[in-house]
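Asks: From the sequence below, what's the structure:
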Amino acid sequence: MFGISTNLIQAFGTFAGITGAVACVLAAAWVYQRGEAQRRDRGAALLALALAALWAGLAAALGATDFSSQLAESARNIAFIYLLFRLFANDGRDASMRMVRSLVITLFVVELFQPSLLVLDQRIAQIPEAQALIFQISAILHLLVTIGSLVLLHNLYAGAAATSRGLLRWSALALASFWLFELNYHTIAYLSGSSPDLLTALQGIAISAFAVCLGMGSHSQTAGLGFSPSRAVTFRSLSLLLITGYLLAMVVIAQSLAAMGGELGRLSQVGFLVLACVVAIIWIPSKKARDWLRVNLTKHLFQHRYDYRAEWLRFTDTVGRNESNDATLHDRAIKAIADITDSRGGVLLIPNEEAELELASQWRWTNVNVPSPAADFGFAGGLEQSGYIIDFDDLRSGAEVPVDPAIFPRWLIDNEDVWA
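Replies: Next comes the predicted model:
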């Protein structure tokens, strides 16, 4: 079995730390010069990058386990939590969601225990048993902060309107990649009772990836995030369930394999790895399996995205109130549906005397050429009988749809802007 020398790991860790510090400094300069000045998370991003650069530099110079490095790590984590909170503030959800503030304050308090543990660890350096206990407590607190941050991040992205996710994508990816790395790091540290040397050396690479993604996400065409005010953002349990299941699985597997010991333990580890690879190879490429998983998770673990009462009130208000004097009833009907799905525009087709569909109105979609008639009676009848909303991307790709594809008019299929 091949091993990696401690000196090589330390040298790589030093190089990775320097790389991470440089990446954070360059990303901070990019955010300061090129970042959107009106975004509310800009200051928090600069603070997070500055403290991340400080931590990476100290880790490279003194080692990741040094007192100063660990103190800087705690400050870095607090800055990352603050950055996440300011991402919520970009669209005003920090003021409307009490649970966000409560969880952020809780994460701040939990992270503030780390400096106290560091000081206590210095004072009882002569008692190995006490140091081991403090290490376990510190790892547990790190896991609590990491899990809470991932849950918050999940709800930041999942609760944003479709038009806002493009602006959130890189910032969310930066935080998600870093916290997933931290989740693995502290889980292994808790199970093994010591910091994993190889993952410790890789921390600089993880912070470099964070810096690059955050820098890319700071430059946008618009200032701030748009959020649909009628969406009721609810905390979803799926992310927490997945993380908890992951941790429990790692604990059970690690303890079980360790209890076997000897040749049987090594054989079990290899067997588990082979089984995991086989399951991944079979499961991941299967579109049917992925679709089944998505439908069941959405059905059983997610609260629906829409607050139906709020959407219905907004729908009736849009249809009933003519805010623009030139907006017809047909235009308002299209807008009411488009607001629910965050669509830019739409067309309204109504039946004529021969049961064919004809164009009644176009709202903010003037570049589409609608023939006359737009569709025959088979199209309207087929949709009415099925009761389904058809995804045109599935239709174009040849995927199975619950309606006969032959009833769809060619102009709808050929227009890439049509999605439902």
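
Asks: rest of the way, CA atoms for contacts and neighbours
Replies: Will do.

Asks: Spell out the secondary structure type for Asp91.
Replies: coil (DSSP: H, G, I helix; E, B strand; the rest coil).

Asks: So the nearest residue to it once chain neighbours are set aside, which state does it fall into?
Replies: Excluding its sequence neighbours, the residue lying closest to Asp91 (CA to CA, 6 or more residues apart in numbering) is Leu225, at 5.1 Å. Classification of Leu225 by three-state DSSP places it in coil.

Asks: Run a quick neighbour tally on Leu225.
Replies: Per other CA atoms under 10 Å, the neighbour tally for Leu225 reads 22.

Asks: Hmm, it is touching Leu167, no?
Replies: Yes - counting by CA atoms under 8 Å, Leu167 is a contact partner of Leu225 at 7.0 Å.

Asks: tell me what the strand or helix carrying Leu180 is packed against?
Replies: Counting by DSSP states H and E, the element that carries Leu180 is helix 162-192. Contacts defined by 3 or more CA pairs under 8 Å, 6 or more residues apart in numbering; DSSP states H and E place helix 162-192 against helix 128-158, helix 197-217, helix 238-260.

Asks: Apply 6 Å and report the result again.
Replies: Applying 3 or more CA pairs under 6 Å, 6 or more residues apart in numbering; DSSP states H and E, we find helix 162-192 packed against helix 128-158, helix 197-217.

Asks: now, of those, which is deepest in the fold?
Replies: Most buried of the helices and strands packed on helix 162-192 by mean neighbour count (mean count of other CA atoms under 10 Å) is helix 197-217; its value is a mean of 23.

Asks: Now do that one against helix 162-192, angle only.
Replies: Helix 197-217 runs at 170 degrees relative to helix 162-192, counting by axes from the mean of the first three to the mean of the last three CA atoms, to 10 degrees.

Asks: this one as well, want them side by side:
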Amino acid sequence: MVSATAVIWIHALVALLFCGVVATYPRTQALSVPRWLMLTAVAASAAWALSTAGISSHDVATRAAGAARDLAWLAVLAVVARAADGGAARARLGVYAATAGCILLAAATAIAAELAPDAHTTALLESTALTLRMLGTVSALVLVQRASIEEGASGRQVVVAALALMWTTDLTIDLLAWIIEARPAVLTVARGAVMVAVAPLIAFAAHRGDEGTIRASRTITLRAIVAVCVGLYVVVSGIVMGYLGPLAGENARTVQTAFVFGSAASTLTLASTPWLRGWAKVVVAKHLFRHRYDYRTEWLRFTDTLGVPGGAAEALEVRVIKAMADMTASPAGVLLTVRDGALAARAAWRCDEAPDRAGSEALVDHLQTSRRIVDLDALRAEDSGDAEAGLIPAWLREWEAAWALIPLIHVDRLVGAIALARPPLARALDWEDFDLLGVAGRQVASYLAEDGAHGALAEAQRFEEFNRRFAFILHDMKNLVSQMALVARNAERHADNPAFRADMIATLQDTAQRMTTLLARLSQRPAGSAGSERGAVSLDELARRLATGRRAQHPVTVTATGDGATWALADRAALETVLGHLIQNAVEASPADVAVTLTVAQRGGEGIIAVTDRGAGMAPAFVRDGLFRPFVSSKPTGFGLGAFEARQLVQAMQGRLEVESREGVGTTFRVVLPRAEEMEEAA
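Replies: Presented below is the predicted three-dimensional model:
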């Protein structure tokens, strides 16, 4: 009862859908098929479905309606084929006539079976009608295949696809009915379910017309084939279970369960094998598409693999192998790069790495000159004295899975090569493989060349940073040498003065400490990262200590204009370096008997320490354009790095360096830093 209800509902739905196609069919003719002919075929399909739902699929009227439906669609197919090949379908007129004859004879025989006088004659006529119907369906499918001449389908090709689906289903159901010598309701329901899909295709084709093209992607095609196979599996399983029930007797439930479980497990195991998936893709590409590869999909996947690492530790070298291997479904690969004129292993994916020296200079020259992808299977098969075969290294010949060696050419230079393993479904390389892998190889070569350029640039930047720090340290060493020279000259005049000797010892200790600090800076952070160790620094205490350390070199005085101690947020070591540059420049610019002044002050939320000299001063143009430029100095023996480094260090501490200078009067440098007011309040 449930099956009969399903037959009624599914075929009523089919009739409703085809009536909807009639109602919404465009008034203007978009297809190359006459509008009246399409409407006739659609109406015949609706009448057949309505008859099946309202009467029975075995009734004479239903069989006559089915024959009318098939004849109408056969006429549509004839018009479509003639439009597709420019009229050559006339030569196949006899085939169309024979197909129509089989359909008519099948219907007539079925009607005669209903009128037969005895059961034996009825069975004979039913069998003959079924055979004629299958013969007509096979012939119609052959004509459908001949009409499918385009890969990119227009609206009429969608009609052809819909007819192929309809008649393939009819043939399958009739064949199953002939095998089991019965037509259970489940087969009638299956036919109705397929017709539910056919109706929207016809409607879509009618509205699409012949203007645009419709292309089914490989993914959709494969999924459709999988869906059809699943449907066939379900149908066949149902039929087999129907036979197993009576045969198994009391153990029917157990036997049927074991059959379902075993067949499902076997099918899933078979479907999960890489070989079967590869075989299915090859068959679909070979028989349903003009090209083996879906170039758009392959290129999108290729660029995604190159640009997006699959894991945190997946380096570019591994990604380029994987990107190339995915195109051909290769399970493994090795990347070789040019090193010292020969090929050397750089990375491997899913295989053991190649030896360090993986290819000779002669192989590099050959690949760079020929740019030819080496078919390793072909070289093994030939087993000849070919010059190219002699260049292939022993490890690659002995790697039985090795399939292709792809040169990576950047501009006119060989960057490296990728050796790919043979796909699960072994096949020979052809022109499509050579073209696609050649283009992809050039793209990979550009990625590797760019990566190498980035690496060289990073190394050059590291050397540049080292040289920069060394230049600053050399400048500081010059200041220390100048300081020691002044101490030595003053020692000649004041060596007998105990106070001077005490200042000289303090100066020497300070100089030794500063030299140790300078040497340590060679292996520390770059200049300009001083702000990372900021803390509260007492500007008053720092000014007094620096003044004390300079007394043996030159008079230095300290003054404070604020109320109480002034604390600033700064990196103490960096601030001492800055003030050391400024004090040394002030000492060198000042007369021997004129003191350099260190002034500590407060201004709003800022702490200031200023270094003032009474030297010759600087011109405004030099202050504006040359003072803070590296390697530009107003002194004959200067490096031009002191003011430049000082400003960088102050800016890294979120401060600023101000300068005032007047020719003939002197110069004042002010280091302005944020105040540490909480330390001042605690003091």
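
Asks: And the strands in structure 1, which stretches?
Replies: 346-351, 357-363 (DSSP state E).

Asks: Pull out the buried positions in the longest one.
Replies: When neighbours are counted by 16 or more other CA atoms under 10 Å, the buried residues of strand 357-363 of structure 1 are found to be Leu357, Glu358, Leu359, Ser361, Gln362, Trp363.

Asks: Could you save these as a markdown table and add columns showing distance to Pro285 of structure 1?
Replies: Shown next, in a markdown table, are those (distance: CA to CA, whole Å):
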| residue | distance to Pro285 of structure 1 |
| --- | --- |
| Leu357 | 41 |
| Glu358 | 42 |
| Leu359 | 42 |
| Ser361 | 43 |
| Gln362 | 41 |
| Trp363 | 40 |
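
Asks: Gly20 of structure 1 maps to what in structure 2?
Replies: Matched to structure 2 by TM-score structural alignment, Gly20 of structure 1 sits across from Val14.

Asks: State the number of residues packed around that match.
Replies: So Val14 of structure 2, with other CA under 10 Å, has 27 neighbours.

Asks: can I assume it is in contact with Val198?
Replies: No - the criterion here is CA atoms under 6 Å, and Val14 of structure 2 misses it with Val198 at 9.1 Å.

Asks: residue closest to the middle of structure 1?
Replies: His154 (4.7 Å; CA atoms, centre = their mean).

Asks: What are the buried residues along the helix holding Leu180 of structure 1?
Replies: 162, 164-165, 167-168, 170-179, 181-190.

Asks: now the residue nearest to Arg371 of structure 2 when sequence neighbours are not counted, what's its secondary structure?
Replies: Once flanking residues are discounted, Arg371 of structure 2 sits nearest to Pro407: 6.3 Å by CA to CA, 6+ apart. Here Pro407 of structure 2 is recorded as strand under three-state DSSP.

Asks: how much space between Ala570 of structure 2 and Thr577 of structure 2?
Replies: 12 Å (CA to CA, to the nearest Å).

Asks: Have a look at the two and say which one is more surrounded.
Replies: More crowded of Ala570 of structure 2 and Thr577, by other CA under 10 Å: Ala570, with 29 against 20.

Asks: I'd say the more buried one and Ser538 touch.
Replies: No - with contact defined as CA under 6 Å, Ala570 of structure 2 does not reach Ser538; the gap is 9.6 Å.

Asks: In contact with the counterpart of Ala211 of structure 1 in structure 2, which residues?
Replies: Alignment note: Ala211 of structure 1 maps to Ala199 in structure 2; criterion TM-score structural alignment. Neighbouring residues of Ala199 of structure 2 by CA atoms under 6 Å, 6 or more residues apart in numbering: Phe18.

Asks: that older thread, minimum distance to Asp376 of structure 1: which of the helices and strands packed on helix 162-192 of structure 1 has it?
Replies: Asp376 of structure 1 lies closest to helix 128-158 among these, at 38.8 Å (CA to CA).

Asks: Quick check: Ala574 of structure 2 vs Leu288 of structure 2, distance?
Replies: From Ala574 of structure 2 to Leu288 of structure 2 the distance is 73 Å (CA to CA).

Asks: Of the two, give the one with the bigger neighbour count.
Replies: Ala574 (22 against 15).

Asks: so stretch 42-58 of structure 2 corresponds to what in structure 1?
Replies: Going by TM-score structural alignment: stretch 42-58 of structure 2 matches residues 49-65.

Asks: ok now that stretch, how far from the chain's centre?
Replies: Here stretch 49-65 of structure 1 is found 26 Å from its chain centre; the criterion is CA atoms, centre = their mean, to the nearest Å.

Asks: which residues touch the aligned partner of Val31 of structure 1 in structure 2?
Replies: Counting by TM-score structural alignment, Val31 of structure 1 corresponds to Tyr25 in structure 2. With contact set as CA under 6 Å, 6+ apart, Tyr25 of structure 2 has no partners.

Asks: try it again with 7 Å
Replies: Going by CA atoms under 7 Å, 6 or more residues apart in numbering, Tyr25 of structure 2 touches Ala206.

Asks: Leu191 of structure 1 now?
Replies: Val251 are the contacts of Leu191 of structure 1 under CA under 7 Å, 6+ apart.

Asks: Now which residue in structure 2 aligns to it?
Replies: By TM-score structural alignment, Leu191 of structure 1 lines up with Ile179.

Asks: how about the helices of the stretch 301-420 of structure 1, start to end?
Replies: Per DSSP state H, counting those that start in this stretch, the stretch 301-420 of structure 1 carries helices over the ranges 308-320, 329-341, 377-386, 392-397, 410-414.

Asks: What lies in contact with the third one?
Replies: Helix 377-386 of structure 1 has contacts (CA under 7 Å, 6+ apart) with Ala355, Glu356, Leu357, Val403, Ile407, Phe408.

Asks: between those, which has the most around it?
Replies: Counting by other CA under 10 Å, top hit in the contacts of helix 377-386 of structure 1: Leu357 with 21 neighbours.

Asks: Is it in contact with Pro351, as I believe?
Replies: Yes - using CA atoms under 7 Å, Leu357 of structure 1 is in contact with Pro351, at 4.3 Å.
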